[in-house]
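Enquirer: After the sequence you'll find the predicted model.
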Amino acid sequence: MSRLIVVSNRVSVPQAMGAAGAQGGLAVALGAALRENRGIWFGWSGKETDSFTGHLDMQRNFGVTTATIDLEPQDVDEYYNGYANRTLWPLFHYRIDLTEYDRSFGESYVRVNQRFAESVIPLIEPEDLVWVHDYHLLPLGSMLREKGVTNRIGLFLHIPWPPTRLFVSLPNHEQLVASMLHYDLIGFQTEEWLDSFIHYIKKEMGLKVAKDGTIEYQSRRIVARAFPIGIDYDEFLEASRSADAIGAYDRLKNSLGGNRKMLIGVDRLDYSKGLGERFDSFDRFLTDNPDMAKDVVLLQIAPPSRGDVSSYQLIRHDLERKAGHINGAHADVAWVPIRYVNRGYPRSELAGFYRAADIGLVTPLRDGMNLVAKEYVAAQDEEDPGVLILSRFAGAAPQMQDAVLVNPHSPEEVSDAIKQALAMPLEERRRRHQALLASVRDEDVVRWREHFVEALQGKGADDHSTAGNASPQKVPVKTQ
């Protein structure tokens, strides 16, 4: 039986494995797969070292083996804060205005990917499946091939893939994509991101792509496919019924007082989440509906992230300014319209908060998937469910058509959606929720993981990989 080797930028904290509600659904699903397949989870420890040695810190907790390396401060600054989060992240979220092109960033990105390849190779046995995750490690597959690895290797991208007209602004974009074509399987969150990738492959590289997503490249066949990710429904349902969740629900409900309705947003502090636009939309609702305003509260939970990147510092200051302005303009001594919280909460408590909220406000400007939308639906009381307002630009939107879909760039449209949701009859709320819940339950993270691994194994289709049958060709990976 093949083992599974998972490679990601960061490795989930080992001691949290198996603790209900303590981890995200992705970590839970990958942990289960690693236990079932005697696998290893490899990545950066999150720690820095004065000099890179390639030393592996091996641990085994709750049946999962992890292997981590430390990186030098320069690598963290240029590879992680630099190329990954100041170049690729904004570009892939269509924010070309925030994208920074710096040669040192690209050089460090290549260097760190090489270090990942050199460090993980001793862990890979001949029959292992290798599953690489996300935009931090796009060229890793080609580097493993250069070093003689002939195993089946797959990549899953958790964020959007931008349209060709934007992606070509990236220096040396051809070499980066060519390096990706040494994976056997490339997975995307949605058909939209898959289509954008295929368009680039055809238009810029002149390659043939079959109807089933098979790409022919240098005597190899690579499969590109959409694998929409979900939440761990059973695990989240258990967390939502825990004492912590019930306590969080009661605490929040009691704090509202009277019959006030609550909207909730839970997002990492990031410009892709559309938080500034969300505050503007709520301000428009308060202004346009003064008769309803004092009966509504917006709770926005926004844990800070990437504080070393200047654009993230700016968005935090902007949101603090907007929250203060809106509260100053609309509040009175007994009511404050926006509760803006810059800290994170355990998933079990968040489940209680979701259940207490009459509206889930999930309005990213661009998102690979957005699992908060699915968690909100899973946490609801089926007899008296809340309403999900969802950006049509979230990756989850194609699966969640029974949400109230909005354009997050339009304050008027979002304001109207809030008014519609607050007035929605119980029968309609139940109908929408039942359809959404069926999707969340049936298309969960376990199904996603099983489908990807089966595709990587070549089950259910011809094994298109020529790995092991052809000598790998070295592809120069230049990012600047």
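Expert: Sure, I can see it.

Enquirer: hey, let's count contacts and neighbours off CA atoms from now on
Expert: Fine.

Enquirer: what's next to the helix or strand containing F452, contact-wise?
Expert: Taking DSSP states H and E as the criterion, F452 maps to helix 445-457. By Cα atoms under 8 Å, 6 or more residues apart in numbering, the surrounding residues in contact with helix 445-457 are 25-26, 29-30, 33, 129, 152-154, 184-185, 187, 227-233, 460-461, 463.

Enquirer: adding another structure so you can compare the two:
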Amino acid sequence: MSRLVVVSNRVADPRKTAAGGLAVALGEVLNNSGGLWFGWSGKLAEGDAEPQLNVQQAGPVTLATVDLDREDYEAYYVGYSNGVLWPVFHYRLDLADFDAGYIEGYRRVNQMFARRLLPMLQPDDVIWVHDYHLIPLAAELRALGCTQRIGYFLHIPLPPPLILAAIPGHDWLVKGLCSYDVVGFQSEADHEHFCDYIQAEAKAQPAGEGRWRVFNRTIHAGAYPIGIDVQEFRGVTEAPEAAEMYERMKREYSRRKLLVGVDRLDYSKGLPQRMRAFRELLRRYPETRQSATLIQIASPSREDVSAYTDILHELESLCGSINGNYGELDWMPVRYMHRTVARARLPGLYRASRVALVTPLRDGMNLVAKEFIAAQDPEDPGVLVLSRFAGAAEQLKEALLVNPYDTEGTAAAIHLALQMPLEERRERHQSLLATLTRYDVHWWCDSFLQTLGQAEAEETGTPWLRL
């Protein structure tokens, strides 16, 4: 059996269920192969020496991390990853800082990661690299002589070619993507954007069944929508913490219909637009006043960046004005929390809610939408209101799909969700849950690694080794 090597910006201990379904799913494959998980420690090193490699065992899995110095952290993580790639990949060219010269730090850290990882590799390893922080890692590993199969998965959206081409050095970035053997995306739309780009800019030629000849090598590109561990999440829903949260919410809001939103505080999540739609709901449909309460959780995120500070102030102002204009002594329309709620408690909140609002302006997938579905009581399920600009919308067609830029249309969809008959709610939920169960996180992991294993057989002529 080939050993799996996972590389990501941050490393999680797969034994800790609080790490979430992704860590658990990767942990299963890593456990089975005695694998290695490599990435940044999350810590900043002191002094000028090259950061030390920190290695520890998590059962049969080896966790290997390196620290970053302050300069590299500012350039690689804050500057280029989150100041250039994140906004552009979420279609926000206006927020990208193209002029600060962060790209050299981004490449420098990827080179350092490659140097530290290479001596730990074994000849038959299969390497799986994750997300936008590490786009050039395969190219840097190849430059050092790495010949192992390397796959890559982008967890965030990939924009259309014209938006991608606005990044100075976009051709270098995409050439880096083409150094992988398999490149995976969350949605067919993102996959199509990649194929359109490499055909137009790199003269790629189709080689059949998702493969392309580009830069004198064959790569495979495809959509692999990430799922959740449905059984694991339903187990969390039945656990004491979630059950206590459910009972408490049902008691405290026995006369109300709960709506819930759970997001990181980020400009991609469409939180101000959501609040305007909820305000429009109260204005246009007076019967929802005193009967509907929105619980909005906005977890802190990158608050040292001005764009996040701006959206925090806008969101607080909107929540305050809605409560001021529509609230009563015994009813507040919006319960807003700017903090993180423990994962063990969230399923109870989801289950107590009649409607979930998942309305990002752009999102790679959005697992909150899937967790909400998994947490529902099949006999009395809630309704998912989902942005058509979330990657999840390609799969979750029985949700109420909305355009978050359309305030009136979103308000009308929320009203429809609040009034939806039980039979229709059950039918929609049954179909959504079937999709979630079929395309869960284990399917995602297995299907990607199967493609990567088949790519190895095609390139080398050796039998495919299942991980």
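Expert: Sure thing, it's come through. If you're wondering where the values come from, they're calculated on a predicted model, not measured in any experiment.

Enquirer: Just the buried ones from the contacts of helix 445-457 of the first structure?
Expert: For these, a neighbour count by 16 or more other Cα atoms under 10 Å gives the buried set as 25-26, 29-30, 33, 129, 152-154, 184-185, 187, 227-233.

Enquirer: Please identify the residue in the first structure that aligns with A45 of the second structure.
Expert: Alignment note (TM-score structural alignment): A45 of the second structure maps to T49 of the first structure.

Enquirer: isn't its match right up against Q74?
Expert: No. Applying Cα atoms under 8 Å, one finds T49 of the first structure not in contact with Q74, separated by 10.0 Å.

Enquirer: More neighbours: which of those two?
Expert: The neighbour comparison of T49 of the first structure against Q74 (other Cα atoms under 10 Å) goes to Q74, with 17 against 12.

Enquirer: what's around the aligned residue in the second structure for I215 of the first structure, how many residues?
Expert: Superposed on the second structure with TM-score structural alignment, I215 of the first structure falls opposite W212. Applying other Cα under 10 Å, we find 21 residues neighbouring W212 of the second structure.

Enquirer: how about W212 of the second structure, what does it touch?
Expert: W212 of the second structure neighbours (Cα under 8 Å, 6+ apart): 204-206, 218-221.

Enquirer: try F389 of the second structure
Expert: Here F389 of the second structure is in contact with 360-363, 403 (Cα under 8 Å, 6+ apart).

Enquirer: hmm, which two among those residues are most spread apart?
Expert: D363 and N403 (13.1 Å; Cα to Cα).

Enquirer: Neighbour count: those two, which is higher?
Expert: More crowded of D363 of the second structure and N403, by other Cα under 10 Å: D363, with 24 against 17.

Enquirer: mind checking how far the more buried one is from N31 of the second structure?
Expert: Using Cα to Cα, to the nearest Å, one gets 30 Å for the distance from D363 of the second structure to N31 of the second structure.

Enquirer: For the residue nearest the centre of the first structure, give its distance to L56 of the first structure.
Expert: Centroid-nearest residue in the first structure, with Cα atoms, centre = their mean: H158, separated by 5.0 Å. Per Cα to Cα, H158 of the first structure is found 26 Å from L56 of the first structure.

Enquirer: still on that earlier bit, okay, and which of the buried ones among the contacts of helix 445-457 of the first structure map to helices?
Expert: Counting by DSSP state H, the part of those found in helices is 25-26, 29-30, 33, 233.

Enquirer: which two in these are spaced the farthest apart?
Expert: The largest separation in those, counting by Cα to Cα, is between A33 and Y233 at 16.0 Å.

Enquirer: How about the secondary structure of the residue nearest to the centre of the first structure?
Expert: For H158 of the first structure, the assignment made with DSSP: H, G, I helix; E, B strand; the rest coil gives coil.

Enquirer: Residue in the second structure paired with it?
Expert: The alignment partner of H158 of the first structure in the second structure, by TM-score structural alignment, is H155.

Enquirer: Could you double-check that its match sits in contact with H130?
Expert: Yes. With contact defined as Cα under 8 Å, H155 of the second structure counts as touching H130 (7.3 Å).

Enquirer: residues shared between the contacts of those two?
Expert: When Cα under 8 Å, 6+ apart defines a contact, no residue borders H155 of the second structure and H130 alike.
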